[in-house]
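Student: Model the following, please.
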Amino acid sequence: MSVQAAPGRASSTGRMSGAQVRRRIAVLDPERDADEIARLSLVTLHGHDAFVYLLFTVAFMKQVAVPTMARILHRRGTGDILRHTAKRNDDTIVFFGHLLDHGPTSPVGSAWIERMNAIHAHFPLRNIDSLYTLSTLALDPHDLTAPFGVQLFSDAEREAQFRFWRGVAVGQRIADLPADRHELARWAEVYEQAEYAPSAEGREITAALIAAFGERHLPPPLRRLTPQVIAAVSPERLRRVHDLPEPNAAVRAAVASTLRAYAATVDVRRVAVDRSFVTSFGDARYGPRGPEEVGYQRGRRSVG
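Tutor: Presented below is the predicted three-dimensional model:
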């Protein structure tokens, strides 16, 4: 479901304030309107490229903290995540963008989910690993930012985000889906305790992810601090697994102040009602593409 501006609420240039977006969310039901709330929350309101890329980077690092997942993605050094890190990341976010723009049960959303299923069929993914990926998507936007004293997402937004990603997981035919986000959080905690372990593959992928974030979103003089920035946002367990540096007080304070300044200006910031990850992470960089042109291409060496 794509977002439409309420009559009289958006300017002629197709922009509205964050406060207007939040008022729109407030009149929607997180169960019935989960897809629309998820898009308004994750894309329209908080779809800033650097913020999205930061959350994505840490979520990906969490997945490769599991050695079985790290080995699948590493592929003995031939994995797209090592050879074409930025494009591999962009492609995944483009998948998310199509699902958020149209909803997972729409014809467009279903086509992109089937493309994901076809890609995943090439690899020996365990159901529990797919469940954990679901947890990072559904829970991390709040869980990674709340420790800095900011409340970016209302309870209704968090509930809708869970329901949206659970709907995606249903389309992916993932089994044993938790019924609510609290159950998912408890399950993810047990999974991390059992499955997290250091691996050379996981740490190599993590280094590539951190470098890609710095190259895209930090000015050259500050790129040496990228590991510190990412470590500041990463949970302690994740830092230990990947041997990330303990973030120093200055970097932690800078990250915290940046997030708090961002949170304080959400209501007054004007955002494009038609903002889309598909455009910012896909079309603007690689041109329009269909599902078969995005992501892993078996036997083709020139893709990310």
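Student: Could you use CA atoms for every contact and neighbour count after this?
Tutor: OK.
Student: So for this protein, the centremost residue is which one?
Tutor: Residue closest to the average C-alpha location in the chain (C-alpha atoms, centre = their mean): Phe56, at 3.9 Å.
Student: which ones are touching that one?
Tutor: By C-alpha atoms under 8 Å, 6 or more residues apart in numbering, no residues touch Phe56.
Student: secondary structure element for it?
Tutor: Per DSSP states H and E: Phe56 is located in helix 49-63.
Student: Show me which positions of that helix end up buried.
Tutor: 52-63 (16 or more other C-alpha atoms under 10 Å).
Student: quick one: the strands in the chain?
Tutor: Remark: strands assigned in the chain by DSSP state E are 15-17, 270-272.
Student: Gln193: which of those is closest?
Tutor: Closest approach to Gln193 among the strands of the chain (C-alpha to C-alpha): strand 270-272, 39.4 Å.
Student: And for that closest one, what's in contact with it?
Tutor: Counting by C-alpha under 8 Å, 6+ apart, 14-18, 44-45 sit against strand 270-272.
Student: Over to stretch 139-155?
Tutor: Here stretch 139-155 has contacts from 41, 55, 59, 158, 162, 181, 185, 233-235, 256, 259-260, 263, using C-alpha under 8 Å, 6+ apart.
Student: so how far is it off the chain centroid?
Tutor: Chain-centre distance of stretch 139-155: 14 Å, with C-alpha atoms, centre = their mean, to the nearest Å.
Student: Could you also give me the structure for this second sequence? I'd like to compare it with the first:
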Amino acid sequence: MSNALQRTRDAIQNRAAARYRHRGEIARVDDAVAITRMLGTQEFPWGITQALSFALFRTYAVPSIGELLYATGQFTEQTQKRYDDTVLLLDAPIEHGFDSPAGRAGIRRINQMHAMYDISNDDMLYVLSTFVVCPVQWVNNYEWRRLTDHEIDGLTNYYRRLGKHMAIKDIPETYADFERFYEDYERRHFAFSPKSLAVADATLDLLGTFLPYRLLPRAVVRRMSFALMDDRLLEAFGYPKPTALERNAVRGGLRARGLAIRFGARPRSEPLYGREMTQVCGYPRGYRIEELGTFAPGCPVPHGLSAVATVDPQVTKGQRTAE
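Tutor: A predicted model of the protein is given here:
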């Protein structure tokens, strides 16, 4: 073998080893929080963010969920705020851990909001199942590599722990159990509701404000979104079924992005948290976790609570200020 050919071969092997560096690091980690953090902030930050957004979107197709969200008015009248708050609250335990002040504050706020409404355990469990199943399906379909069994177990165990903190009962033990519950629940409960459709349309409108989608006509963004939806979801919302060409173009474009990352991008050296993403834009002056979300009438802000996580957007990455 010539020296030039050997150098080329070595360069390819070195690039491949660098590209898969995080996978090797994750394989040596047993902590579910650390695995979920590495997958969501370094290995697949864009893909898992899209998957979790899509997971929440799917839940609107269950009328008991979609109609409740419509009744709050938050998802149709303050869509950006609800998007931001959801990302920030779910991100707190991932970034800081369940036992940190910020992680506890995020979960407490989620539980306080849910306690204001009569939500069944099954609906709560279905939402949790989308957080488990949708990221795995998205990454395996569109990202630059598939998840390993160890990574899937880590994600599953993270959300099992989140569910326990939310007092959800009868949480499945394994990913396969979650997937069966998810499929069965959608088959039994997906149905058309005008109120659920209004929430879904407001969410698609918000998508059109994010880059690069805001550079495209709204109708094009909607058709692209439809191309990523399965027939069960399309039918539940009464959305038109996309053509095979549309589906192949949109899904093929996502797979092409994955290939480009595999062969041309370096692994992310620094984590990218939800609060740092351009889509989360409602708190340019920072935020306090215990003031995110919605509150019962007459109590818009939980006065008297200490600020466990005040985030200043001017503070450098990874630093926090606490009052």
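Student: And Pro288 of structure 1, what's its match in structure 2?
Tutor: The equivalent of Pro288 of structure 1 in structure 2 is Gly286 (alignment by TM-score structural alignment).
Student: Equivalent analysis for Asn127 of structure 1, please.
Tutor: In structure 2, Asn127 of structure 1 lands on Asn121 (TM-score structural alignment).
Student: How about Pro245 of structure 1?
Tutor: Checking TM-score structural alignment: Pro245 of structure 1 goes with Pro240.
Student: before we move on, what about Arg223 of structure 1?
Tutor: Checking TM-score structural alignment: Arg223 of structure 1 goes with Arg218.
Student: What's the local residue count around that match?
Tutor: A count of nearby residues for Arg218 of structure 2, using other C-alpha atoms under 10 Å, gives 16.
Student: Ignoring the adjacent residues along the chain, who's closest to it?
Tutor: Distances taken as C-alpha to C-alpha, 6 or more residues apart in numbering put Gly208 closest to Arg218 of structure 2, at 6.2 Å, once the chain neighbours are dropped.
Student: buried stuff in stretch 8-24 of structure 2?
Tutor: For stretch 8-24 of structure 2, by 16+ other C-alpha under 10 Å, it's 15, 19, 22-23.
Student: ok, now stretch 234-252 of structure 1?
Tutor: Under 16+ other C-alpha under 10 Å, the buried positions of stretch 234-252 of structure 1 are 234, 238-242, 244, 247, 251-252.
Student: Same question for stretch 273-285 of structure 2.
Tutor: 273-275, 279-280.
Student: From those residues, pick the one nearest Phe192 of structure 2.
Tutor: Gln279 (28.7 Å).
Student: and that closest one, what is it in contact with?
Tutor: Here Gln279 of structure 2 is in contact with 84, 210 (C-alpha under 8 Å, 6+ apart).
Student: Return the residue of structure 2 aligned against Phe164 of structure 1.
Tutor: Checking TM-score structural alignment: Phe164 of structure 1 goes with Tyr158.
Student: With adjacent residues omitted, what lies nearest to its match?
Tutor: Nearest to Tyr158 of structure 2 is Ala32, by C-alpha to C-alpha, 6+ apart, at 5.1 Å.
Student: What's the local residue count around the one you found?
Tutor: 22.
Student: before we move on, what about Leu99 of structure 1?
Tutor: The number of residues packed around Leu99 of structure 1, counting by other C-alpha under 10 Å, is 28.
Student: In this structure it contacts Trp112, no?
Tutor: Yes: if you go by C-alpha atoms under 8 Å, Leu99 of structure 1 and Trp112 touch, sitting 7.3 Å apart.
Student: Quick check: neighbours shared by these two?
Tutor: Joint contacts of Leu99 of structure 1 and Trp112 (C-alpha under 8 Å, 6+ apart) do not exist.
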